[in-house]
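Asker: what shape does this take:
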Amino acid sequence: MAGQDVTPLHGGPGDDTDFDRVDPSRAEQDFRALREEWRPADEAVAAVPFTHEIDFRGEAMSLRMAYLHLIGEYSRHNGHADLLREALDGVTGR
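Answerer: Coordinates of the predicted model:
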């Protein structure tokens, strides 16, 4: 959105190798790194109106739609986590 060239932290689109490097002992450190990654992203769009559009893979995408996409992705991944939890503990329908 801000027109900055940012190098992907975890390999980029189509590269899922970061899942192969999961280390539970680093969970707190990795969570802090995620929170720190959000800060410059928030700063980059702080003055950008929600209606501002960019060309995203040949399609117009507004900042509002980028946020909606992120919300959808988080929801989808939380749903996956819930299915895994359900498979482990057997509790459903809460």
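Asker: rest of the way, CA atoms for contacts and neighbours
Answerer: Noted.
Asker: do you know how far Val45 is from Leu9?
Answerer: Summarising the geometry, the distance separating Val45 from Leu9, computed by CA to CA, to the nearest Å, is 19 Å.
Asker: more neighbours, those two?
Answerer: Val45 (14 against 8; other CA atoms under 10 Å).
Asker: just give the nearest non-adjacent residue to the more buried one, would you?
Answerer: The spatially closest residue to Val45, leaving aside those adjacent along the chain, is Ala2, at 6.3 Å (CA to CA, 6 or more residues apart in numbering).
Asker: what are the ranges of the helices in the chain?
Answerer: Here the chain has its helices, by DSSP state H, at 27-45, 63-89.
Asker: what's the closest of the ones you listed to Ile54?
Answerer: Relative to Ile54, the nearest member of those by CA to CA is helix 63-89, separated by 8.2 Å.
Asker: show me what counts as buried in the closest one.
Answerer: Along helix 63-89, the positions that meet the burial threshold by neighbour count (16 or more other CA atoms under 10 Å) are Leu63.
Asker: ok and that helix relative to helix 27-45, angle-wise?
Answerer: For helix 63-89 and helix 27-45, the angle between their directions (axes from the mean of the first three to the mean of the last three CA atoms, to 10 degrees) works out to 170 degrees.
Asker: remind me what helix 63-89 packs against, helices and strands.
Answerer: Packed against helix 63-89 by the contact rule (3 or more CA pairs under 8 Å, 6 or more residues apart in numbering; DSSP states H and E) you find no helix or strand.
Asker: what about the residue nearest to Glu86 when sequence neighbours are not counted, neighbour count?
Answerer: Sequence neighbours aside, Thr92 is the residue nearest to Glu86 in space, at 6.3 Å (criterion: CA to CA, 6+ apart). Using other CA under 10 Å as the criterion, Thr92 is surrounded by 10 other residues.
Asker: let's compare: structure for the following, please.
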Amino acid sequence: MTIKRTDPATNADERSTLEGFLDYHRQTLELKCADLDDAQLRTASVPPSELSLMGLVRHMADVERNWFRRVLANEDAGPLHYSDEDPDGEFHLTDTDTWEDAYAAWQAEMAAARSNAARFALDDVSEGRSRLIEEPITLRWIYNHMIEEYARHNGHADLLRERLDGATGE
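Answerer: Below you'll find the model as predicted:
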């Protein structure tokens, strides 16, 4: 699988810069998962951790869904992979969970995120609210938070990928 990763523009306006960095980090996670089989994508880092590349992708699908659908657009979009009973469910893979399903859900949530974000200016406040943050949240804050979230998890993905097959790099 060939993944095209685009460097963010170095001389763009603020919104294009934020969207460019977010897409760059989305593509980086996709790159870390490229050309691996199902068993590799489900391989946990080290006991007792259940962290895996497939789990990270499932987690990011839910993170995209939360911030861009529930918080930004106030959509009634429940979690995909976790529940009140299993708050880390995205990392608890079962035999029926597949990479195809995880990847498709992630792609769908990124598409919904882009569509919802297009309706807002950077300073517009969210129509919904976060369960963790009481005050209104701007799209600018959501973009910055998502960049941070992907950057942190891409560090995890770097280590997972290197452990699987020795591949390193950006």
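Asker: could I get the TM-score for this pair?
Answerer: TM-score of the superposed chains, computed with TM-score structural alignment, normalised by the length of structure 1, equals 0.72; 94 aligned residues with a CA RMSD of 3.0 Å.
Asker: thinking again about what came up before, so which of the helices of structure 1 is nearest His52 of structure 1?
Answerer: With CA to CA, the closest approach to His52 of structure 1 among the helices of structure 1 belongs to helix 63-89: 5.9 Å.
Asker: middle-most residue in structure 2, spatially?
Answerer: For structure 2, the residue lying nearest the average C-alpha position, counting by CA atoms, centre = their mean, turns out to be Met60 (2.7 Å).
Asker: that residue maps to what in structure 1?
Answerer: When structure 1 is aligned by TM-score structural alignment, no residue sits opposite Met60 of structure 2.
Asker: correct me if wrong: Met60 of structure 2 contacts Gln107.
Answerer: No. With contact defined as CA atoms under 8 Å, Met60 of structure 2 does not count as touching Gln107 (10.1 Å).
Asker: list the residues that contact both of the two?
Answerer: Common contacts of Met60 of structure 2 and Gln107 (CA atoms under 8 Å, 6 or more residues apart in numbering): none found.
Asker: tell me which residue of structure 1 lines up with His153 of structure 2.
Answerer: For His153 of structure 2, the equivalent position in structure 1 is taken to be His77, counting by TM-score structural alignment.
Asker: from Leu83 of structure 1, how far out is that match?
Answerer: According to CA to CA, His77 of structure 1 and Leu83 of structure 1 sit 10 Å apart.
Asker: now for the counterpart of the residue nearest to Val45 of structure 1 in structure 2, how many residues are close by?
Answerer: Taking TM-score structural alignment as the criterion, the aligned counterpart of Ala2 of structure 1 in structure 2 is Ala73. Other residues within reach of Ala73 of structure 2 by the criterion other CA under 10 Å amount to 20.
Asker: which residue numbers in structure 1 go with the helix or strand hosting Thr28 of structure 2?
Answerer: Under the criterion DSSP states H and E, the helix or strand holding Thr28 of structure 2 is helix 14-33. Mapped onto structure 1 using TM-score structural alignment, helix 14-33 of structure 2 spans no residues at all.
Asker: and the contacts of the next helix or strand along the chain from that helix?
Answerer: Using DSSP H and E, the helix or strand that follows helix 14-33 of structure 2 in sequence is helix 38-42. The set of residues external to helix 38-42 of structure 2 that reach it, using CA under 8 Å, 6+ apart, is Cys33, Ser52, Leu53, Met54, Gly55, Leu93, Thr98, Trp99, Leu164.
Asker: just the buried ones from those residues?
Answerer: Among the contacts of helix 38-42 of structure 2, those that count as buried by neighbour count (16+ other CA under 10 Å) are Cys33, Ser52, Leu53, Met54, Gly55, Leu93, Thr98, Trp99.
Asker: quick one: the third one and Leu160 touch, right?
Answerer: I take that to be Leu53 of structure 2. Yes. Between Leu53 of structure 2 and Leu160 there is a contact under CA under 8 Å: 6.9 Å.
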